[in-house]
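Novice: Prediction below, plus the sequence it came from.
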Amino acid sequence: MTATHRIRVGGVHAYDIVIAPGAHAQLSDAQWPIKAKQLLLVSDTNVAPIYAATVQAQLQSAGYEVSLHVIEAGEQSKNLASFESVIQSLAAMGARRDACIVALGGGVVGDLAGFAAACWMRGIHFVQLPTSLLAMVDSSVGGKTGIDIPAGKNLLGAFHFPRAVVIDPEVLTTLPLRERAAGFAEVIKYGALGDAGFFTWLESQASALCALEPIATARAIAACCQMKADIVEADPFERGKRALLNFGHTFGHAIEAAQAFGGLNHGEAVAIGMCCAAKLSESLFGAPVQDRQRLERLLAQFALPTRIPAELDPAKLLAHMRLDKKADRNGLRFIVWDGIGQARIAEGIADADVLEAMKAD
């Protein structure tokens, strides 16, 4: 058993995901699949003070010209103003079409930097160096980029695939406990939507994973990345099976938007969203109650919430869902399940059923 893994995301936009302890401190030795000499390193005020100097030095020692752009940490920075600030940095450095953006941070940094890369001169390369567990197993893989606007989460964005994803699990030790837990919501999601065996393994390894035991942590990250790689390769632009990765997200995104992206974080909101989706599946499709209870117990082991906060109005959450990207002319679309590891798409769900699924037991 090893803590180092390499996963290939195939297809037209092929790239590698490298998972290796200490990887961010060895970038000068990496075979970067880019020809650019101009790099814009984008990070945030939480990550940059810890890691930016080391990463910048590694890249400069490899012969790159590196400029640094730092945004305020937090979901509130994933907005038009921050997007414009990254664009201004690209302009200030005279970035050419062969320049590259390197995203050093969590999902906010990766989504924002990737969207800027998609837009600058109609698209330049970018590389993901995710520093949060949530970004490692989800947002850094698959090419979804974007920013939030007051009307909803990720409503401005583009598919723009990275040239490489380099994951260093050692950086997780500096994450606040709440942010670690948020990432495990997405890890659990993979078992819930498509791999019952992985879900059972997570139940058995919860203590080791909470302690960030290296072998177990690397295995969990690799399993999630492999599952996402397989799905993205088959459906790169979310026209079918890739939508399953949104299990819990329609409810979760509504919770985030209703709190103006300043309350529960993404992983916490998705944890609640998965429980709501499981409850919806019970009432409409006869999914086992016991499987929802297993899901709730596993989420609780990682200190994740399972109920919508009492102060949130379900009717207002429903209004946010109608703006969700997964809604279409047939009405609301949800990822439901027939039990652990058996997710599927359900369309045309009635408002009354959605509101019922959001009620506390």
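Specialist: Everything's here; your move. Numbers count the residues shown, from 1 in each chain.
Novice: can we go C-alpha only for contacts and neighbour counts from here?
Specialist: Will do.
Novice: Quick check: closest non-adjacent residue to residue 271.
Specialist: Excluding the flanking residues, the one nearest residue 271 by CA to CA, 6 or more residues apart in numbering is residue 185, at 5.6 Å.
Novice: Could you do residue 347 as well?
Specialist: For residue 347, the spatially nearest residue (CA to CA, 6+ apart) is residue 333, at 4.3 Å.
Novice: And stretch 184-202, end to end?
Specialist: 10 Å (CA to CA, to the nearest Å).
Novice: Which of the residues in that stretch are classified as buried?
Specialist: 184-196, 198-199, 202 (16 or more other CA atoms under 10 Å).
Novice: Also stretch 274-283?
Specialist: 274, 275, 276, 277, 278, 279, 280, 281, 282.
Novice: Show me what the strand or helix carrying the fifth one is packed up against.
Specialist: If I follow you right, that is residue 278. Under the criterion of DSSP states H and E, residue 278 resides in helix 266-285. On a contact count with 3 or more CA pairs under 8 Å, 6 or more residues apart in numbering; DSSP states H and E, helix 266-285 meets helix 177-194, helix 249-258, helix 289-301, strand 332-337, helix 351-357.
Novice: try it against this one:
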Amino acid sequence: FLYSAFQYSIEQDREADEDPTGTSHKNKYYSGNKQILYMYCIILSDYVKRDIDEPLVLYSALQRFFGYYANLMNKVIILLPEKQREIHLNQLYNPGDLNSASSEYRSDILMTLFKTELFADLYRWELTIDASKPFLLAEDKFIMLFDKQIDGTPQLALIRNPSELDHFNELIMEKLEDARCVTFNSDSIQEYLDRETAEEEKLEIDKKIKVLLSTTQAGYEPDHERDQVADFYGNLLEGGTSIYMSADSIASFLFKAEVIVPDLLTLDLELNDRINYLKRIRDYVESVKHASVHVINTPLNSLSLLLDGDLSLISLVHPFSQKVKYHIFSSSLIGPELENACVVSDINVSDYIDRQISQAQLHH
């Protein structure tokens, strides 16, 4: 790995001397799992540190959840830099390939999603694309083209020549014109709800998102606080929906008074008010028999809804932009992940809230 890194650095210096504009940069080729992994890490690490004050925009057809390349890239460990830069990652995938790819390899989808959001602002796009020949485009920087040789050996082509890069960029932008975005943030979620087909489709997930968006500030109208909690959770649970709250979101709400996911949306509340609000959540869960409300151990402040229908939702707060993100997933895809996280976490909601409240009171 170090040899590859030194060699890459030396070649970069030589190219900078011989061709400062980059117009004559030659394509580079690598083959084999190990060399591809090495160069993927080295090249991305290099460009992540360049022009750090500018957003780095990525378009990737490398599958992160399923298939051969997900298995390969799952070996990569991402170390967050001290100064985090703005990275936008557009993940492109063909939903029709998921069944065949999942038989080859399936990652921990939930953890992969959260870990990706830790270093990049992730947006997922559904479109028709050849999953066997993925790519990674860094806008105005480079494109990595992945393929396999006749004997199945993976190979990687690195293209940085501006004219070729422009060509690939145009092709990808054309593809995106017919793509369907399934990730939204607090700025774009209303546009999704107002889409032309919304009235005709009458999706259950749209109703749940509207419930999340209608959340009032915790502590507002004190005389009706208990009713507000009951109405909010009752509306979310309606129709057989299960709620999964991250343990971190409850702790952040209680100890830091952060603005987090809609179920605990708050601004400048005193500790006693935050404690009272959590108590009302606890009391509601205890009062409703078999209420499907769970606390799970996952990174980031998040709230996930597993619906009885085809689509479900993972909402989270992006650590860099501090905007609420909404990821729409197939229920059959994300359902087993959420249920497994619940089993592994093994957290009783009421007990967990009580413990957090006790710690907060102890340290106040």
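Specialist: Sure, I can see it. Values in this document were obtained by computation on a predicted structure and should not be read as measured data.
Novice: Please state their TM-score.
Specialist: After superposition, the two chains reach a TM-score of 0.23 (TM-score structural alignment, normalised by the length of the first structure), with 137 aligned residues with a CA RMSD of 6.7 Å.
Novice: Just tell me which of the helices and strands packed on helix 266-285 of the first structure ends up closest to residue 206 of the first structure.
Specialist: helix 289-301 (6.9 Å; CA to CA).
Novice: Show the subsequent helix or strand relative to that closest one.
Specialist: Following helix 289-301 of the first structure in sequence, per DSSP H and E, is helix 314-321.
Novice: Next, the buried residues of that following helix.
Specialist: Buried-residue list, helix 314-321 of the first structure, by 16+ other CA under 10 Å: 314, 317, 318, 320, 321.
Novice: if we can go back for a sec, so the residue nearest to residue 271 of the first structure touches residue 267, yeah?
Specialist: Yes. Contact criterion CA atoms under 8 Å: residue 185 of the first structure and residue 267 qualify, at 5.3 Å.
Novice: Common neighbours of those two, please.
Specialist: residue 134 (CA atoms under 8 Å, 6 or more residues apart in numbering).
Novice: tell me the SS of residue 7 of the first structure?
Specialist: strand (DSSP: H, G, I helix; E, B strand; the rest coil).
Novice: Apart from its neighbours in sequence, what residue is nearest it?
Specialist: In this structure, residue 7 of the first structure finds its nearest non-sequential neighbour in residue 17, 5.0 Å apart by CA to CA, 6+ apart.
Novice: quick one: the one you found from residue 185 of the first structure, how far?
Specialist: 21 Å.
Novice: Show me where the stretch 201-350 of the second structure has its strands.
Specialist: Secondary structure of the stretch 201-350 of the second structure (DSSP state E, counting those that start in this stretch): strands at 242-246, 293-296, 302-306, 311-317, 324-330.
Novice: Make JSON lines from those and add distance to residue 362 of the second structure to it.
Specialist: Shown next, in JSON lines, are the strands of the stretch 201-350 of the second structure (distance: least, CA to CA, whole Å):
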{"stretch": "strand 242-246", "distance to residue 362 of the second structure": "23"}
{"stretch": "strand 293-296", "distance to residue 362 of the second structure": "22"}
{"stretch": "strand 302-306", "distance to residue 362 of the second structure": "26"}
{"stretch": "strand 311-317", "distance to residue 362 of the second structure": "28"}
{"stretch": "strand 324-330", "distance to residue 362 of the second structure": "31"}
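Novice: which of these is buried the deepest?
Specialist: Sort these by mean neighbour count, taking mean count of other CA atoms under 10 Å, and strand 302-306 sits at the top with a mean of 26.
Novice: could you redo the buried residues of stretch 274-283 of the first structure as a markdown table and give each row distance to residue 127 of the first structure?
Specialist: Listed next are those as a markdown table, based on distance: CA to CA, whole Å:
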| residue | distance to residue 127 of the first structure |
| --- | --- |
| 274 | 30 |
| 275 | 33 |
| 276 | 34 |
| 277 | 33 |
| 278 | 35 |
| 279 | 38 |
| 280 | 38 |
| 281 | 38 |
| 282 | 41 |
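Novice: which two from these end up farthest apart in space?
Specialist: It's 274 and 282 that sit farthest apart of those, by CA to CA, at 12.4 Å.
Novice: Next, count neighbours for residue 164 of the second structure.
Specialist: Taking other CA atoms under 10 Å as the criterion, the count of residues near residue 164 of the second structure is 14.
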